[in-house]
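**Student:** after the sequence you'll find the predicted model.
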Amino acid sequence: MELLAKIAFVVYTLLVLGGGCLAVGAHSLVRAMVGLITSLLGVAGMYLLMAAPFMAFMQILIYVGAVCVLIFFAIMLSKADEHGIESGSRRPGKALLSALAFISPAFVIGWVVVNYQPESINLPVEVPLAVLGKGLLDNYSLAFELISVVLLAAMAGAVLLAFEKKGRAAE
């Protein structure tokens, strides 16, 4: 069972890192979006490995479902090149700097984990979903409402900008 957990951890890690590399390095916004979705699904798998199925479901429902669909609508409403190359040409040194920025945190975190291992790892106390929901909705209900207003304003702004660009192109 422990071997299967390690294999699943490696698979989810590869999903997160591979999706992140694709999201950052893709020329096309749609391919970058696919990389983001892949990375977010890998994070949901990590939540499953931590025995937090509710968090994994929320990761898929909120980020993969809602936020990625919102970003995809923004991509569809934007005026992109027909070849899918929105970022233009790349400078040769830019790839090296981005690779260095991608690899350096992994080395720093790895060094800290190897040199400063904790004495013991306590298992967290499992919180029932009813208590978690009550705590979130009692203390943070305003934050949930503000998030929905921000998402609505972003979508309305994207639609408004798309119609303005379309009106100028027709003239």
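**Tutor:** Yep, it's here.

**Student:** C-alpha from now on. contacts and neighbour counts both.
**Tutor:** OK.

**Student:** please identify the helix or strand for the most centrally placed residue in the chain.
**Tutor:** Against the mean C-alpha coordinate of the chain, by CA atoms, centre = their mean, the closest residue is residue 40 at 4.7 Å. According to DSSP states H and E, residue 40 maps onto helix 29-49.

**Student:** what's the following helix or strand after that helix?
**Tutor:** Next along the chain after helix 29-49, taking DSSP H and E as the criterion, comes helix 53-58.

**Student:** what comes into contact with that next one?
**Tutor:** When contacts are defined by CA atoms under 8 Å, 6 or more residues apart in numbering, helix 53-58 is touched by residues 43, 44, 45, 46, 47, 48.

**Student:** and stretch 91-98, by the same measure?
**Tutor:** Applying CA under 8 Å, 6+ apart, stretch 91-98 turns out to have no external contacts.

**Student:** now that stretch, how far from the centre of its chain.
**Tutor:** 23 Å (CA atoms, centre = their mean, to the nearest Å).

**Student:** quick check: the farthest pair among the contacts of helix 53-58?
**Tutor:** Across the contacts of helix 53-58, the longest distance by CA to CA is 8.8 Å; it joins 43 and 48.

**Student:** want to compare, so here's the second one:
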Amino acid sequence: METPAILAFGFYFLVIVVGCFMAVGCASLVRALVGLVATLLGVAGMYLLLNAPFMAFMQILIYVGAICVLIFFALMLARADADGDEADPAPAPRTFKGILAAMLPGALLAPILMLHPTASKLIPAEVPLAELGRRLMEDYVLPFELISVVLLISMAGAVLLVWERRDK
């Protein structure tokens, strides 16, 4: 029973890592968006492994379905040139710092998992949907509403980019 879970974890981990490198390393913004979609789908798979099917469904519905479509429309509205600033490769020191920043959470969490190996073997309890909804609308209402503000600002930024490019 443990081997399929380890294989699934390895698969989702691989999807997340490949998607991350694709999202960060591609010169094409559309290909970088495909990497972001792969990463978010891998995170949804991790939610399934955590016995949280509702969170996995919301990950796909909100992030893959809504956020990535929003980013795609922003890219299409901005009409970025293939040889623009975003197509330039990142300098080596910046890439190295990015890799170090990506490895930092693993380096911080590894000693905890080594000292407490039983914590990694626990099966998470499934939270009822009513409790999850209550917590989102009562305890976490401010962060929940701030997400909509971030979306509004990103769409306003995309519209400003379009107007700025049309003026030139």
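**Tutor:** Noted; the coordinates are in hand. It should be emphasised that the depicted structure is a prediction, and the values quoted were computed from it without experimental measurement.

**Student:** quantify their similarity with the TM-score.
**Tutor:** Once superposed, chain against chain, the TM-score is 0.80 (TM-score structural alignment, normalised by the length of structure 2); 167 aligned residues with a CA RMSD of 2.7 Å.

**Student:** quick one: map residue 77 of structure 2 onto structure 1.
**Tutor:** When structure 1 is aligned by TM-score structural alignment, residue 77 of structure 2 is paired with residue 77.

**Student:** show me which helix runs longest in structure 2.
**Tutor:** Looking across structure 2 with DSSP state H, the single longest helix is helix 141-167.

**Student:** average distance between the helix holding residue 40 of structure 1 and structure 2?
**Tutor:** Here the mean offset of helix 29-49 of structure 1 against structure 2 after fitting is 0.8 Å, by mean CA distance after the TM-score superposition for structure 1.

**Student:** residue 51 of structure 2 contacts residue 124, correct?
**Tutor:** Yes - the pair residue 51 of structure 2 / residue 124 is scored as a contact, 6.6 Å apart, by CA atoms under 8 Å.

**Student:** any buried residues in the host helix or strand of residue 70 of structure 1, and which?
**Tutor:** Using DSSP H and E, residue 70 of structure 1 sits in helix 68-77. Residues of helix 68-77 of structure 1 classed as buried by neighbour count (16 or more other CA atoms under 10 Å): 68, 70, 71, 72, 74, 77.

**Student:** could you dump the residues you listed to a markdown table with distance to residue 150 of structure 1?
**Tutor:** As requested, the buried residues of helix 68-77 of structure 1 are arranged in a markdown table below (distance: CA to CA, whole Å):
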| residue | distance to residue 150 of structure 1 |
| --- | --- |
| 68 | 15 |
| 70 | 12 |
| 71 | 13 |
| 72 | 17 |
| 74 | 14 |
| 77 | 18 |
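
**Student:** centre of the chain to the helix holding residue 70 of structure 1, how far?
**Tutor:** Distance of helix 68-77 of structure 1 from the chain centroid (CA atoms, centre = their mean) equals 14 Å.

**Student:** with stretch 110-122 of structure 1 instead?
**Tutor:** 26 Å.

**Student:** the helix or strand hosting residue 136 of structure 2 vs structure 1, average offset?
**Tutor:** Taking DSSP H and E as the definition, one finds residue 136 of structure 2 inside helix 129-137. Comparison of helix 129-137 of structure 2 with structure 1 after fitting gives an average deviation of 1.8 Å (mean CA distance after the TM-score superposition for structure 1).

**Student:** which residues in structure 1 does that helix match up with?
**Tutor:** Using TM-score structural alignment, helix 129-137 of structure 2 lines up with residues 129-137 of structure 1.

**Student:** what residues of that stretch count as buried?
**Tutor:** Applying 16+ other CA under 10 Å to stretch 129-137 of structure 1 flags no residue as buried.

**Student:** do the same with stretch 52-64 of structure 1
**Tutor:** Neighbour-count burial for stretch 52-64 of structure 1 [16+ other CA under 10 Å]: 55, 56, 57, 59, 60, 63, 64.

**Student:** can you lay out those as a markdown table showing distance to residue 156 of structure 1?
**Tutor:** Conversion of the buried residues of stretch 52-64 of structure 1 to a markdown table gives the following (distance: CA to CA, whole Å):
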| residue | distance to residue 156 of structure 1 |
| --- | --- |
| 55 | 29 |
| 56 | 29 |
| 57 | 27 |
| 59 | 24 |
| 60 | 24 |
| 63 | 19 |
| 64 | 20 |
